[in-house]
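1. Mind looking at a prediction? Sequence and model below.
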Amino acid sequence: MSELFNTSMVLTADPPAGFRYQMAAVSDSTLMATALRFGGSNRTDAEEFPQFIVAHAVAGRHRWSVGQESGDGRIPFLVPPATAFSARFTQLQLRAVSLDADTFHRVLRGMLGEEPPRLRTDRVNGSAQRHSIVAETLRFIEATLLADETVATSPLLRAQFTHQLVATIATSFPLLGEHSHTRAQSSPRTVRRAIAFMEEHVAEPITIGDVALAAGTSVRGLQLAFRRSYEMSPSAFLRRIRLEGAHADLMAADAGARTVREIAARWGFAHTGRFAHQYAEAYGEPPSHTLRR
């Protein structure tokens, strides 16, 4: 546990005879998804974590303390960096996702279109909203990253999960306090800068937040600009460019050496069925037919 969460942790089972432990985890230097199961009654303590952690107890009894707050793990909760944590739990099944603090700030900066204010990290759980969205985000990340190695090893898909996680945390927990920012003005030049950045970095794990930063606007400003210019979202435009990349790979691939699923994941498409539908709409045939040519 200490190695997994990169901090010193104490875990005590009471009584020891009832202790059981199972874990599944996918981790890199920025994002980690874990599914934890504990049998028996246990308690754990940590002085602090270096990352943001959001967790949800989907089964069992769970009571947590985060800084000066305490609560029931059946409602998703956030552990900010450098905040003391302890928990008491019985027959626990826990979903948890952690995100490197520097990555969180970088993605948030792209969403806001400016440097974020100093984040509020005390008493953020008591004022949290949209608990069901947080719970669904954790469920979705577990069901994709932990269940499918092809998805877990795709840099593009991991970047998408990171962006989704930051957006969920920032809109559900009052980290920004009463902050309101001035939206950067968008223009056709903004769209041109955004498209140039997308095309140059299409095979890299960029997000719409990264595109907005490169274009000199906020995510909201970028969305409005693309709606005016192309009647589509910047996410849809980036997906179209990546679909072109997948088409080129399918055309060039040896059918015996590569699969549609592998190519789809490389270009950021987590769901093969959805990818096949979008591909067929764009190119008039299923991707499997292109691969067999």
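-> That came through, no problem. Numbering: from 1, shown residues only.
2. can we go C-alpha only for contacts and neighbour counts from here?
-> Fine.
3. ok, now which ones touch D210?
-> For D210, the contact set (Cα atoms under 8 Å, 6 or more residues apart in numbering) comprises V107, G110.
4. I'd like the distance between it and R189.
-> Separation of D210 from R189 (Cα to Cα, to the nearest Å): 17 Å.
5. Second structure follows, compare the two:
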Amino acid sequence: MVETLLRLQYSATDTVAATTAMRAVLGAARVATRSGAVAWEQVSLVDDGVTVSSIQARGDGIRLHVPGAAELLVVLVEAGEATLITGGMRIRLGAEDLGLIPISADAELRWSAARLQLFAIPAAPLARLLGVPRSAVRLHAPRIDPCSPELAEYFRRTAQLLTSDAFGAPEVYARDLVRSATVDLLTAIIVEAFELTNRSEDASDRDGTIIRRAIAEMRAHLTEPITVPEIAEAAGVSVRGLQMAFIRQLDVAPLLHLRQLRLEAARSALVDEANVGTTIADIARRFGYANSGRFSTHYRNEYGEAPSATLHRIRGTETPASSPDDYGAAEADLVQADERFGESGTPGADRTAGAAIPIDWAASDQSPVP
């Protein structure tokens, strides 16, 4: 274990000692049972980005009370059962279930015999993710259970990666960039899984401004790569805030709206340049598709016809009966492009061993978005 990672270990047979153990990592907390006796084992790993406490405890009606949580807390039950009560909500947690205790919330976790992990996320990684100052983190938590089993499983896997690999390997933990990126990934999953937003971004009164700025940034980069975090920065919100504004007002994710804008521009280009020798491959590459077949699929899904059908309609020619879809047409266009520009389809370029392979930056998400 790396020396800079603080490791705290506690054993307790009464609630006073168990309370001391929990206060060492949570600040304010209290452990109680009906009899006052408890069998409590706790190991806490304390890092500046996250604290992970593994707790195994048995007792007659154990209650862990957290008044006004100073950090964002996630409970992962590994064995046994527990009940989480907070903010007027109550959920029962079985093995591998997750529960959330929001920042500033009063919460109580109840169980009789269970093994669980408690993840405490301070404001710093949340502020980095939300793109706000640390003092401006004001989370709204609409739920205390994950919104999907897939995200819950992703959390469990990432938590295992953090505790076993990042915290367990000195060479990995010593790399600040790797360690902080793993913590940020875990934090991002929590934000998405529990649908967290910053309160300043939760209201819809700024949606119009956010969307106008975002779409303007998208339109300025239709023919070049841009990531969702860059769009969010231009709009003056976090990635999550950008997502929520688009979903509330347009019922579509920002990345999909960007694709729609690029397809609109591609369709206009096909119509405007149909009679000047422009190929489908030319248009596809211009708007970020290295794979013309994928461009054709997205185009057909959006407009109900293949790009080749649009070209033939504008040119007044008949669409070949042998090409019901556009994959064959796309390949033919690529051949024409090769003849004009060289085998790679790029002016002056040759296809040689080791040559760079173009990337579909219009067809893929360049960043992990909630």
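-> Sure, I can see it. None of the values given here were measured: they were computed from a predicted structure.
6. Now do the helices in the stretch 151-293 of structure 1.
-> Assigned by DSSP state H, counting those that start in this stretch, the stretch 151-293 of structure 1 shows helices spanning 155-172, 188-200, 208-215, 219-230, 234-252, 260-266, 272-283, 287-292.
7. Need those helices in TSV (columns: distance to R37 of structure 1).
-> As requested, these are exported to TSV (distance: least, Cα to Cα, whole Å):
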stretch	distance to R37 of structure 1
helix 155-172	22
helix 188-200	41
helix 208-215	34
helix 219-230	38
helix 234-252	36
helix 260-266	29
helix 272-283	30
helix 287-292	39
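8. Count the neighbours of the alignment partner in structure 1 of V66 of structure 2 for me.
-> For V66 of structure 2, the aligned position in structure 1 is occupied by A46, per TM-score structural alignment. Neighbourhood size, A46 of structure 1 [other Cα atoms under 10 Å]: 17.
9. Return the distance of the closest residue to A46 of structure 1 other than its chain neighbours relative to G273 of structure 1.
-> Residue nearest to A46 of structure 1 in three dimensions, not counting chain neighbours: M9, with 4.8 Å by Cα to Cα, 6 or more residues apart in numbering. For M9 of structure 1, the distance to G273 of structure 1 equals 42 Å [Cα to Cα].
10. cool, Q185 of structure 1 as well?
-> 38 Å.
11. hmm, back to that, looks like the match of V66 of structure 2 contacts S86 (just checking).
-> Yes - counting by Cα atoms under 8 Å, A46 of structure 1 does reach S86; the two are 6.3 Å apart.
12. coming back round to it: aligned to the residue nearest to A46 of structure 1, what sits in structure 2?
-> Aligned counterpart of M9 of structure 1 in structure 2: A29 (TM-score structural alignment).
13. can you check V66 of structure 1 too?
-> Using TM-score structural alignment, the partner of V66 of structure 1 in structure 2 is T86.
14. need the contact list for the closest residue to Q68 of structure 1 other than its chain neighbours.
-> In this structure, Q68 of structure 1 finds its nearest non-sequential neighbour in R123, 6.9 Å apart by Cα to Cα, 6+ apart. Listed by Cα under 8 Å, 6+ apart, the contact set of R123 of structure 1 reads G67, Q68, E69.
15. State the helix or strand in which R123 of structure 1 lies.
-> Assigned by DSSP states H and E, R123 of structure 1 belongs to no helix or strand.
16. cool, and R212 of structure 2?
-> Going by DSSP H and E, R212 of structure 2 is in helix 207-219.
17. what residues does that helix touch?
-> Residues from elsewhere that reach helix 207-219 of structure 2 (Cα under 8 Å, 6+ apart): 226, 231-232, 234-237, 242, 245-246, 249, 258, 261.
18. same deal with stretch 258-278 of structure 2?
-> Here stretch 258-278 of structure 2 has contacts from 215, 218-219, 222-223, 280, 283-284, 287, 298-299, 302, 307, 310-311, 314-315, 362-363, using Cα under 8 Å, 6+ apart.
19. How far off centre is that stretch?
-> 31 Å (Cα atoms, centre = their mean, to the nearest Å).
20. Kindly report the same for stretch 7-24 of structure 1.
-> Distance of stretch 7-24 of structure 1 from the chain centroid (Cα atoms, centre = their mean) equals 27 Å.
21. How far does that stretch stretch from one end to the other?
-> 18 Å.
22. which parts of that stretch are buried?
-> Neighbour-count burial for stretch 7-24 of structure 1 flags M9, A13, F19 (criterion: 16 or more other Cα atoms under 10 Å).
23. Also stretch 241-248 of structure 2?
-> G241, L242, Q243, M244, A245, F246.
24. Which ones among the residues you listed lie within strands?
-> Per DSSP state E, strands hold no members of the buried residues of stretch 241-248 of structure 2.
25. Out of those, which is nearest to L126 of structure 2?
-> Set against L126 of structure 2, the nearest of the buried residues of stretch 241-248 of structure 2 by Cα to Cα is G241 (13.1 Å).
26. residues contacting the closest one?
-> By Cα under 8 Å, 6+ apart, the contact list for G241 of structure 2 reads L130, T197, N198, E201, D202, A232.
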